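>>> Here is my input, please return the structure:
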Amino acid sequence: MGRSGCGHDDAGGSPPRPKVDFKRSLDSYRAKPGAFRVVDVPPMRYLMVDGHGDPNTSTSYAQAREALYPVAYSVKFASQQELGRDYVVPPLEGLWWAENMDVFTVARDKSQWNWTMMLMVPEWVETTMVQAAVQSVGTKRRPTRLGDLRLETLAEGRCVQTLHIGAFDDEGPVLARMHEEFIPAQGLRMTGEHHEVYFSDPRRTSPAKLRTLLRQPVSAAS
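You can find the predicted model right below:
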């Protein structure tokens, strides 16, 4: 949705930096289907909105997305225009948890899910730019949950991840193997919330072709 470059050169006449696509440049966004991988994820900043319930039916979930994307694109354009650094808005991500984690791998009872939906913000973007983007979005067609949006650093550290290709409801067996087989076999235990990165838009992609990175923070088993 943006233009490559920023329309002016950096100081000293150097050419504009190329547009960054974090899906290609960040190792933490890399995963292969059918393979579990241990990776150290650096701390990253996100625009975040929390909620609870089935994402397919929850009004709050739809409203969270409606708050995240306008701010994310406003930040992107500010980075392009003010800093000369353009980038592709990163993929939507989500943290998911429940009091009983079997609702993910066995029952898949989405009404019991808690979630935080997120869009990553590049490290070079100043906090003041994010604040200005929120204010700008609020002066237009203000999203219902804009006031719930925050900027926060997520430090996951060591994680296990894989790429799932297929419908969201088919993730259960993959997660069961990750949680019950691979992680214990590596001498690890689960620590943080289940994390998903959505490389596909379900509105434009058939369920069988959806590409979703599945991540679980871990630490050494005691």
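>>> rest of the way, CA atoms for contacts and neighbours
OK.
>>> Nearest spatial neighbour of the spatially most central residue of the chain, chain-adjacent residues omitted?
By C-alpha atoms, centre = their mean, the mean C-alpha position of the chain lies nearest to E93, the distance being 2.3 Å. Distances taken as C-alpha to C-alpha, 6 or more residues apart in numbering place V197 nearest to E93, at 4.4 Å, with adjacent residues excluded.
>>> Also this sequence, please, to line up against the first:
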Amino acid sequence: MAPYDVKRERKEFYAPKNTTWAVVDVPEQQFIAVDGRGNPNTAPAYVHAVEALYAVAYTLKFVGKRTAGGDFVVAPLEGLWWADRPEAFTGGAKDTWQWTMLISMPSWITQEMIEDAKQTALARKKTPTISRIRHLTLHEGPSAQVLHIGSYDDEAPVLHELHHSYLAANGLRPTGLHHEIYLSDPRRTAPEKLRTILRQPVEELDG
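I've put the predicted structure just below:
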């Protein structure tokens, strides 16, 4: 049996093809998560957070092979993003950005397994951020979603369209945090070819 792969099993949410905004209904998922603040391009905290998440994710992958659920493909990195002042986020004041970085976990990975994996990974990697990883359940429900192809810095016009055109035209308002799913490895992919899912939980204006 092939290892569980969230990109294959949940294509609508991890392999969309639409490059214009569309609404999808995102089911409940569980993640390993770590919180932080600062510019993702320059803040050491961001680098440490990503390293810690992958250390625990690959430890869980190894453990998963010995469970009834089985092996799984480590899912793409994801992030929830916000700022105390919304204009700081939309205006690119990255040093004030706050974030929760995520990696999706299969349903059979338990909180106990996550805590054990943290201890195992911490013993190997000596990365203190590993101790801050937490289990997170997220149910976003109705969400506007689009596949963005291009540099992360080129997302601004797409997000402007969402908040100043698409939502109002469709009788919607934002309800949760801005969510990104990184389908490309920026170390190996040209900026203009990066593939990122942009997602915004929404609700109807009269809801």
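>>> Assuming the best superposition, what's their TM-score?
The TM-score (TM-score structural alignment, normalised by the length of the second structure) is 0.94; 205 aligned residues with a C-alpha RMSD of 1.3 Å.
>>> hmm, back to that, what residues are up against the residue nearest to the centre of the first structure?
M117, M118, L119, H195, E196, V197, Y198 (C-alpha atoms under 8 Å, 6 or more residues apart in numbering).
>>> Could you find the counterpart of F31 of the second structure in the first structure?
The equivalent of F31 of the second structure in the first structure is Y46 (alignment by TM-score structural alignment).
>>> Also A117 of the second structure?
Under TM-score structural alignment, A117 of the second structure pairs with A133 in the first structure.
>>> That match - that's part of a strand, no?
No. Under DSSP: H, G, I helix; E, B strand; the rest coil, A133 of the first structure falls outside any strand and is assigned helix.
>>> Wait, it touches S74, no?
Yes. In this structure, A133 of the first structure is within contact of S74 by C-alpha atoms under 8 Å, at 5.4 Å.
>>> In the first structure, what range does the longest helix anywhere in the second structure match?
Ranked by number of residues, the top helix in the second structure under DSSP state H is helix 44-64. Per the alignment by TM-score structural alignment, helix 44-64 of the second structure matches residues 59-79 in the first structure.
>>> ok, back up a step: looking at the second structure, name the residue matched to the residue nearest to the centre of the first structure.
Aligned against the second structure by TM-score structural alignment, E93 of the first structure finds its counterpart in E78.
>>> Can you tell me how far its match is from I130 of the second structure?
17 Å (C-alpha to C-alpha, to the nearest Å).
>>> follow-up on the earlier one: need the nearest residue in space to the match of F31 of the second structure, chain neighbours excluded.
Of all residues not flanking Y46 of the first structure in the chain, M120 sits nearest, at 4.3 Å (C-alpha to C-alpha, 6+ apart).
>>> go on, I130 of the second structure?
Nearest in space to I130 of the second structure, with sequence neighbours left out and distances taken as C-alpha to C-alpha, 6+ apart, is A52 at 4.9 Å.
>>> for the second structure, what spans make up the helices?
Under the criterion DSSP H, the second structure contains helices at 6-9, 11-14, 44-64, 86-90, 111-125, 156-161, 167-169.
>>> How many residues are close by the counterpart of the residue nearest to E93 of the first structure in the second structure?
By TM-score structural alignment, V197 of the first structure lines up with I181 in the second structure. For I181 of the second structure, the neighbour count with other C-alpha atoms under 10 Å is 22.
>>> Now that I181 of the second structure has come up, it's in contact with Q200, right?
No. Applying C-alpha under 8 Å, one finds I181 of the second structure not in contact with Q200, separated by 11.6 Å.
>>> Show me the strands in the second structure, by range?
Ranges of strands within the second structure are 22-26, 29-37, 77-82, 98-105, 134-138, 141-149, 172-174, 178-182, 195-204, based on DSSP state E.
>>> how far apart are the fifth one and its match in the first structure?
By mean C-alpha distance after the TM-score superposition for the first structure, the fitted strand 134-138 of the second structure averages 0.7 Å away from its aligned residues in the first structure.
>>> How about Y69 of the first structure: what's its closest non-neighbour residue?
L119 (7.9 Å).
>>> now E66 of the first structure
Of all residues not flanking E66 of the first structure in the chain, P143 sits nearest, at 6.2 Å (C-alpha to C-alpha, 6+ apart).
>>> ok, that neighbour - contacts?
Contacts for P143 of the first structure (C-alpha under 8 Å, 6+ apart) come out as Q63, E66, A67, V137.
>>> Repeat that for P106 of the second structure.
Neighbours of P106 of the second structure in contact, by C-alpha under 8 Å, 6+ apart: Y4, V6, Q30, F72.
>>> Tell me the counterpart of it in the first structure.
With TM-score structural alignment as the criterion, P106 of the second structure pairs with P122.
>>> Distance-wise, check its match relative to L188 of the first structure.
Taking C-alpha to C-alpha, one finds P122 of the first structure at 30 Å from L188 of the first structure.
>>> same question, V197 of the first structure
Distance from V197 of the first structure to L188 of the first structure, by C-alpha to C-alpha: 22 Å.
>>> Likewise for R211 of the first structure?
Taking C-alpha to C-alpha, one finds R211 of the first structure at 26 Å from L188 of the first structure.
>>> and what of S74 of the first structure?
40 Å.
>>> List of residues touching stretch 159-178 of the second structure?
Outside stretch 159-178 of the second structure, the residues that touch it by C-alpha under 8 Å, 6+ apart are 21, 80-82, 140, 198-205.
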